[in-house]
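[1] I need the structure of the sequence given here:
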Amino acid sequence: MAVSAEMESNSWRDDLASFVEDTGIIFPGDSTTPDLSPKPAPEEEKEAEILKDQIKGFAAAWGELAVELGWGFRDVLQQTILTDDSYIVKKTKPPLAELSHKFSFLNDFLPEDRDPLHVWLVILFVSMLALAVLSVSSKHESAVSSVKKVCLHPPGAERILLPDNRYLAYHEFGVTVDEARHSLIVPHGFLSSRFVTGTLGIKVSLLKEFGVRLIGYDLPGFGESDPHPDRNLNSSALDLSHLAESIGVKGKFWVLGYSTGSLHAWAALKYIPNKVAGAAMLAPLVNPYDSSMTKEELSKTWENWTRRRKMLFYLARRFPKFLGHFYQRTFLSGKHGQLEKWLSLSLAKKDKDLVQTSAFEKIWHRNVEESVRQGNLKPFIEEAMLQVSDWGFSLVDLQVQRKCPRKGIFSWLQFMYGPPECQLAGYLGPVHIWQGMDDMVVPPSMTDFVARILPSAVVHRLEEEGHFSYFSLCDECHRNILATIFGKPQDNRDASFSQWSSGKALKSDTFLNSRVLEITLHSADNRCIEYMKNVTPHLPLSLLR
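    This next block holds a predicted model:
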């Protein structure tokens, strides 16, 4: 009874509501609620439907066109290339028919209502796609598993305070300051640090044998050295000079420039020549845009570089700000990578074999970790710009030339009291260059250019050697280099070309009047003989031994 009464009340309500379109009245117990949300206008609905129909029609038309185009290509192929008279069909049809006959038994496994040719094409396409996906995923997994993250080491470098209140970090190697017979300072190159001596792999025992104090330091913004607000090669040479004074280097010192670090060694020869006893250049880089290079030298310099490296050089010269994008994706990504990839290098076979060894990889990773310690883009961009921009000087300026007073009234008056004195300009000390003839990082054409404009430089061309093979982790090579610039270790000679060229020894009356003259010269001082011949022509040649 109760159920029938409730049904009657609901029907009464429906009858009453039929007289009114929307009363807005909600009866208690009614489960339905009116939809009060605004409804779109009919015109808007029509416009949306028309736009959808247009998009669908456009897509369908393009699909039909693509299908018709495909059928058209098929017809063209069948009527031209795939005819029985065509050369391709005559050559390929017999072997394909034989192959099809051999594998025809596989068609028994296919559905009977399908064309075998179409089925096998689909199977081939899916198989190739699956293999591609598997190869990419396997490469990704192997790459992820082999990637080594950059380790941040605690700070602990020795540092000096420069006159402009910047700190410069350095690392000593070899003998102590009191035991040193020779001091050798090494400015590092791009993506390196004060541990550049470790990259070379020179043994401490060898340095002690020659009495060499080897000093590496961090360039501004690298490692633990403070950045320089306006860095250039002049400021780089001054930093090197302040470092030598602060750590107690006695007398003159030698500079060693390796690869991209050589531009700071060139700057030392230009801006502080009186403090540098000599220079040892290992595969030295010069500005690849130097206007003094001939077309042939430029062509040979650029021809073996990778496209990526050429592009990075161009960006460093024209749009240096864009370099940050590449650096953040490579060595500033927080992960280690291959040397040739990080620096966009192409390597010779000997170099490839060397950089894949665990010993080289260990010292390379340590150098990179120290180089990117501060995680700052600016020092790397500045270093890249210095390589390709105007250095503020040319290597021609280092050429030894005789400078005489200009002609004029003052020089004429001076001539009345005596002939005018001419002075030698340029860098007077010895410069030795070692260059691998298979080097693809710093090509031999750069050394040929240096040898042309600096004829006094001694060039040691290394056959079948690359950019790293002779200079890194090679004890015999290191011994040859040290013996060339410092002489044999048992001789312990103090005489060098810089001392002879200063003329101090030649000004001594006792020296000139002595009947017995004993001069011991090593291979690095061969030019001393020529110098003494010009200054003291009255001495017998037999004494110059």
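[2] contacts and neighbour counts: CA atoms only from here.
    OK.
[3] which residues does residue 448 contact?
    Shown in contact with residue 448 (Cα atoms under 8 Å, 6 or more residues apart in numbering): residue 297.
[4] C-terminal to the host helix or strand of it, what's the next element?
    Using DSSP states H and E, residue 448 sits within helix 444-453. Remark: after helix 444-453, the chain's next helix or strand is strand 458-462, criterion DSSP H and E.
[5] list the buried ones in that following strand?
    458-459 (16 or more other Cα atoms under 10 Å).
[6] how far off helix 444-453 does that strand point, in degrees?
    On the basis of axes from the mean of the first three to the mean of the last three Cα atoms, to 10 degrees, strand 458-462 is oriented at 160 degrees to helix 444-453.
[7] output the contacting helices and strands for strand 458-462.
    strand 431-436, helix 444-453 (3 or more Cα pairs under 8 Å, 6 or more residues apart in numbering; DSSP states H and E).
[8] by how many degrees do that strand and strand 431-436 diverge?
    In terms of direction (the same axes, to 10 degrees), strand 458-462 departs from strand 431-436 by 10 degrees.
[9] what packs against whichever helix or strand comes after strand 458-462?
    From strand 458-462 onward toward the C-terminus, using DSSP H and E, the following helix or strand is helix 475-486. Using 3+ Cα pairs under 8 Å, 6+ apart as the contact test, the elements touching helix 475-486 are helix 204-210.
[10] please generate a structure for the following sequence too, so the two can be compared:
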Amino acid sequence: MISHRLARVVFETEDAELFAVKRPGAWPSYQDYDVEIKTGLSNLPEWELEVVSRNSNKRTEPLHEASTRSHTQERSSSDIFKTILLVVIVGSLAWFYKAIQPPPTGTVGSTGGASVTSSRIKLRDRRHLAYKEFGFPRDEAKFKIIYIHGFDSCMLDSPFPQFLSQALVEELRIYTVSFDRPGYGESDPDPNRSPRSIALDIEELADGLGLGPNFYVVGLSMGGEITWTCLMKSFQGSKHTRLFGRCNSYSSVR
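    Predicted structure coming up:
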């Protein structure tokens, strides 16, 4: 009571003799606390003792319980509000931290695959096709060539960077692009892969790079089958007009 700095304290009891610590024979154990009780009461600015009946105390119990419930509910509402506020703040900080982070490095295929280091385009079915460019800038090139690798190779095995000199590339303005076929290198796999589906991938690659209506397609080894499929597709109104490459068995790609 002293620590709460109460200005006036009223003690209610059913028997005033309980506080008669000096009364002989009454509550002898209180005599040991005589000095302590008097000291404590002397520190209160104002206090008094009132004798009340048991019925009066019973009437005050509901008020006390109601007050207790009210304080409990207030504390509960306050705790809920603090919890919600804390969750909102933590969530906002987490979102902000994630927003300022650089985009994660892509991976090949499913989650946990190797990191992607090459340029890729996104295809119609959300797969990605990796590609590598070489030669004259494609916007200014005169000859544009798409290279299709064979069975046991990838886009890095294009022969053009090895056999075309820089002088010839600049003189003829030659641009080449090779790509990893689906499931090879850094291109996503295609469960429904076929020579025709890869031809469609090539068409999307050409459109995505803005190669225009005139370019060449060169296929090596098994890449020749895909070249032949591109040739047959060009007869059906495709933008591909000039196609070159050798193929193993063009009868199997119809």
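[11] so which bit of the second structure is the helix holding residue 448 of the first structure matched to?
    Under TM-score structural alignment, the alignment places helix 444-453 of the first structure onto no residue of the second structure.
[12] now do the buried residues in that helix.
    444-447, 449-450, 453.
[13] quick one: closest of the helices and strands packed on strand 458-462 of the first structure to residue 185 of the first structure.
    Nearest to residue 185 of the first structure, of all those, is strand 431-436, at 14.6 Å by Cα to Cα.
[14] assumed residue 177 of the second structure was part of a strand.
    Yes - assigned with DSSP: H, G, I helix; E, B strand; the rest coil, residue 177 of the second structure falls within a strand.
[15] that one: what's it in contact with?
    Shown in contact with residue 177 of the second structure (Cα under 8 Å, 6+ apart): 131-134, 145-147.
[16] residue 227 of the second structure now?
    148, 199, 217-219, 243-247.
[17] what does it align to in the first structure?
    Using TM-score structural alignment, the equivalent of residue 227 of the second structure in the first structure is residue 265.
[18] so its match is in which element?
    Element membership for residue 265 of the first structure (DSSP H and E) is helix 262-271.
[19] take the contacts of residue 227 of the second structure and keep only those in strands.
    Those of those mapping onto strands are 148, 217-219, per DSSP state E.
[20] give me the number of residues near residue 482 of the first structure?
    18 (other Cα atoms under 10 Å).
[21] no wait, residue 123 of the second structure
    If we define neighbours as other Cα under 10 Å, then residue 123 of the second structure has 15 of them.
[22] map it onto the first structure.
    In the first structure, residue 123 of the second structure lands on residue 162 (TM-score structural alignment).
[23] so that match sits against residue 168, correct?
    Yes - counting by Cα atoms under 8 Å, residue 162 of the first structure sits close enough to residue 168 to count as a contact (7.1 Å).
[24] tell me who's in contact with the nearest residue to residue 199 of the second structure once chain neighbours are set aside.
    The shortest distance from residue 199 of the second structure to any non-neighbouring residue, by Cα to Cα, 6 or more residues apart in numbering, is to residue 230 (5.4 Å). By Cα under 8 Å, 6+ apart, the residues touching residue 230 of the second structure are 196, 199, 240, 243.
[25] in helices, which of the residues you listed appear?
    196, 199 (DSSP state H).
[26] now render the contacts of residue 230 of the second structure as JSON lines, adding distance to residue 167 of the second structure and neighbour count.
    Formatted as JSON lines, those follow (distance: Cα to Cα, whole Å; neighbours: other Cα atoms under 10 Å):
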{"residue": "196", "distance to residue 167 of the second structure": "36", "neighbour count": "19"}
{"residue": "199", "distance to residue 167 of the second structure": "32", "neighbour count": "20"}
{"residue": "240", "distance to residue 167 of the second structure": "27", "neighbour count": "21"}
{"residue": "243", "distance to residue 167 of the second structure": "25", "neighbour count": "19"}
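[27] the helix or strand encompassing residue 66 of the second structure maps to which residues in the first structure?
    Element membership of residue 66 of the second structure [criterion: DSSP H and E] is helix 54-100. No residues of the first structure are matched to helix 54-100 of the second structure when aligned by TM-score structural alignment.
[28] show the subsequent helix or strand relative to that helix.
    strand 119-122.
[29] and the furthest pair within the ones in strands among the contacts of residue 227 of the second structure?
    Maximum pairwise distance among these (Cα to Cα): 7.5 Å, between 148 and 217.
[30] can you tell me which of the contacts of residue 177 of the second structure has the most neighbours?
    Going by other Cα under 10 Å, residue 147 tops those with 28 neighbours.
[31] what residue in the first structure is paired with it?
    Aligned counterpart of residue 147 of the second structure in the first structure: residue 186 (TM-score structural alignment).
[32] so how far is residue 301 of the first structure from that match?
    Per Cα to Cα, to the nearest Å, residue 186 of the first structure is found 25 Å from residue 301 of the first structure.
[33] please apply the same query to residue 248 of the first structure.
    Shown here: residue 248 of the first structure relative to residue 301 of the first structure, a distance of 40 Å by Cα to Cα.
[34] in the second structure, which residue is most central in space?
    Per Cα atoms, centre = their mean, the C-alpha nearest to the average position across the second structure is that of residue 98, at 7.1 Å.
[35] from residue 87 of the second structure, how far out is the residue lying closest to residue 221 of the second structure once chain neighbours are set aside?
    Distances taken as Cα to Cα, 6+ apart place residue 150 nearest to residue 221 of the second structure, at 5.1 Å, with adjacent residues excluded. Counting by Cα to Cα, the gap from residue 150 of the second structure to residue 87 of the second structure is 56 Å.
[36] between these two, who's got more neighbours?
    Taking other Cα under 10 Å, residue 150 of the second structure and residue 87 do not tie; residue 150 has more neighbours (20 against 12).
[37] residue 424 of the first structure belongs to a strand?
    Yes - counting by three-state DSSP, residue 424 of the first structure falls inside a strand.
[38] just give the number of residues close to it.
    Other residues within reach of residue 424 of the first structure, judged by other Cα under 10 Å, total 12.
[39] assign a three-state SS to the closest residue to it other than its chain neighbours, would you?
    Nearest residue to residue 424 of the first structure in three dimensions, chain neighbours excluded: residue 402, at 4.5 Å (Cα to Cα, 6+ apart). Assigned by three-state DSSP, the conformation of residue 402 of the first structure is strand.
[40] and residue 402 of the first structure, how many neighbours?
    By other Cα under 10 Å, neighbour count at residue 402 of the first structure equals 10.
[41] ok, it to residue 451 of the first structure distance?
    19 Å.
[42] what of residue 17 of the first structure?
    With Cα to Cα as the criterion, residue 17 of the first structure and residue 451 of the first structure are 107 Å apart.
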